[in-house]
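Q: After the sequence you'll find the predicted model.
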Amino acid sequence: MLKGFKEFVLRGNILDLAIAVIIGTAFNKVVGSLVQDVLMPFISIVAGKVPDFSSWKLGIINIGSFLNATINFLIIALVIYFFIVTPFNTLKKMRTGENKTPPPPPEPSEEVKLLREMVDLLKDLKSKEN
């Protein structure tokens, strides 16, 4: 039983997952700072103030906090997409050369060239007979 647990813990996937969680936590702070320190002041300039729905209630349900969390999630998702995913995909395409024009088709083989000549000759013979 302990041998199986040891194999499970020492697998490479666990280490990869642990590193991803740690980097994700650090990355969360970077994105959170970008939203709170860069985008929210811009939104407050445009809107007059940062919208806060935390006081909204639906009976005993604090719907405003849920609305704030949802809007915050959407803003973070937009930031991640437009500031990280889109530039990364563009760089990846540039690096792999997807934006380049495709290479010209390869030269036909000698057999194909010979067959084309034979077809052309047969067409000429047929046109001369008519």
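A: Done, it's in.
Q: use CA for all of it now, contacts and neighbours both
A: Fine.
Q: residue ranges for the strands of this protein, please.
A: Counting by DSSP state E, the chain has no strands at all.
Q: Please, where are all the helices along it?
A: 2-9, 12-33, 40-47, 63-80, 86-96, 110-129 (DSSP state H).
Q: could I get these as JSON lines with mean neighbour count and distance to Ser55?
A: Output for those, formatted as JSON lines (neighbours: other Cα atoms under 10 Å; distance: least, Cα to Cα, whole Å):
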{"stretch": "helix 2-9", "mean neighbour count": "10", "distance to Ser55": "46"}
{"stretch": "helix 12-33", "mean neighbour count": "12", "distance to Ser55": "23"}
{"stretch": "helix 40-47", "mean neighbour count": "13", "distance to Ser55": "18"}
{"stretch": "helix 63-80", "mean neighbour count": "15", "distance to Ser55": "6"}
{"stretch": "helix 86-96", "mean neighbour count": "12", "distance to Ser55": "36"}
{"stretch": "helix 110-129", "mean neighbour count": "11", "distance to Ser55": "77"}
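Q: Included below, for side-by-side comparison, is a second structure:
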Amino acid sequence: MLSEFKTFIARGNVLDLAVGVIIGAAFGTIVKSLTDDVIMPVIALVTGGGVDFSSRYIVLSGEAPAGASLAAARAAGANVLAYGSFVTAFINFVILAFAIFLIVRQANKLMPPPEAAPAGPSEVELLAEIRDALRK
């Protein structure tokens, strides 16, 4: 079993996947910083919400101290709709998805087109051959 595991790990696909996961995690950190530290403060400035847009919320039920942070409102037992956190996560997703799209698009341009499969007989031709063989 140990040799089988070594063979599995030594495959190029597994190593490529491991490298991809590590680079993806690092890239995710960069995108999170871009969103949290660059994009969201600009959105908050434009919408008049102050600097920390990710802690914006609406109290659905319960009581929260006026001007309390999201964490303080939750600690006070208020049921909150944390739309700022959702918007931040959504922007992170869109940036990551677009970056992956660009990478895959460029990789597809660099890769040679797959070889066309040799054209064989159609299903109708195969069925006709089988019919003829059965008649003999």
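A: Done, it's in. If you're wondering where the values come from, they're calculated on a predicted model, not measured in any experiment.
Q: Now the TM-score, please.
A: Here the superposed chains carry a TM-score of 0.51, computed using TM-score structural alignment, normalised by the length of the first structure; 90 aligned residues with a Cα RMSD of 3.4 Å.
Q: thinking again about what came up before, wait, which of the helices of the first structure is closest to Trp56 of the first structure?
A: Trp56 of the first structure sits nearest to helix 63-80 of all the helices of the first structure, at 4.4 Å, using Cα to Cα.
Q: okay, now the closest residue to Asn62 of the first structure other than its chain neighbours: neighbour count?
A: Closest residue in space to Asn62 of the first structure, ignoring its immediate chain neighbours: Trp56 at 6.4 Å, by Cα to Cα, 6 or more residues apart in numbering. Other residues within reach of Trp56 of the first structure, judged by other Cα atoms under 10 Å, total 14.
Q: any idea how far Thr86 of the first structure is from Trp56 of the first structure?
A: As judged by Cα to Cα, to the nearest Å, Trp56 of the first structure and Thr86 of the first structure stand 35 Å apart.
Q: related to what we said a few turns ago, let me see the contact set for the residue nearest to Asn62 of the first structure.
A: Shown in contact with Trp56 of the first structure (Cα atoms under 8 Å, 6 or more residues apart in numbering): 62-65.
Q: Quickly note the distance from it to Gln36 of the first structure.
A: 22 Å.
Q: cool, and Gly12 of the first structure?
A: Using Cα to Cα, we find Gly12 of the first structure at a distance of 36 Å from Gln36 of the first structure.
Q: can you pull the contacts of the residue most central in space within the second structure?
A: Nearest to the mean C-alpha position of the second structure, by Cα atoms, centre = their mean, lies Ala97 at 5.5 Å. The contact partners of Ala97 of the second structure, by Cα under 8 Å, 6+ apart, come to none.
Q: and it, how far is that from Ile22 of the second structure?
A: Per Cα to Cα, Ala97 of the second structure is found 17 Å from Ile22 of the second structure.
Q: now swap in Val94 of the second structure and tell me
A: Relative to Ile22 of the second structure, and taking Cα to Cα, Val94 of the second structure is found at 20 Å.
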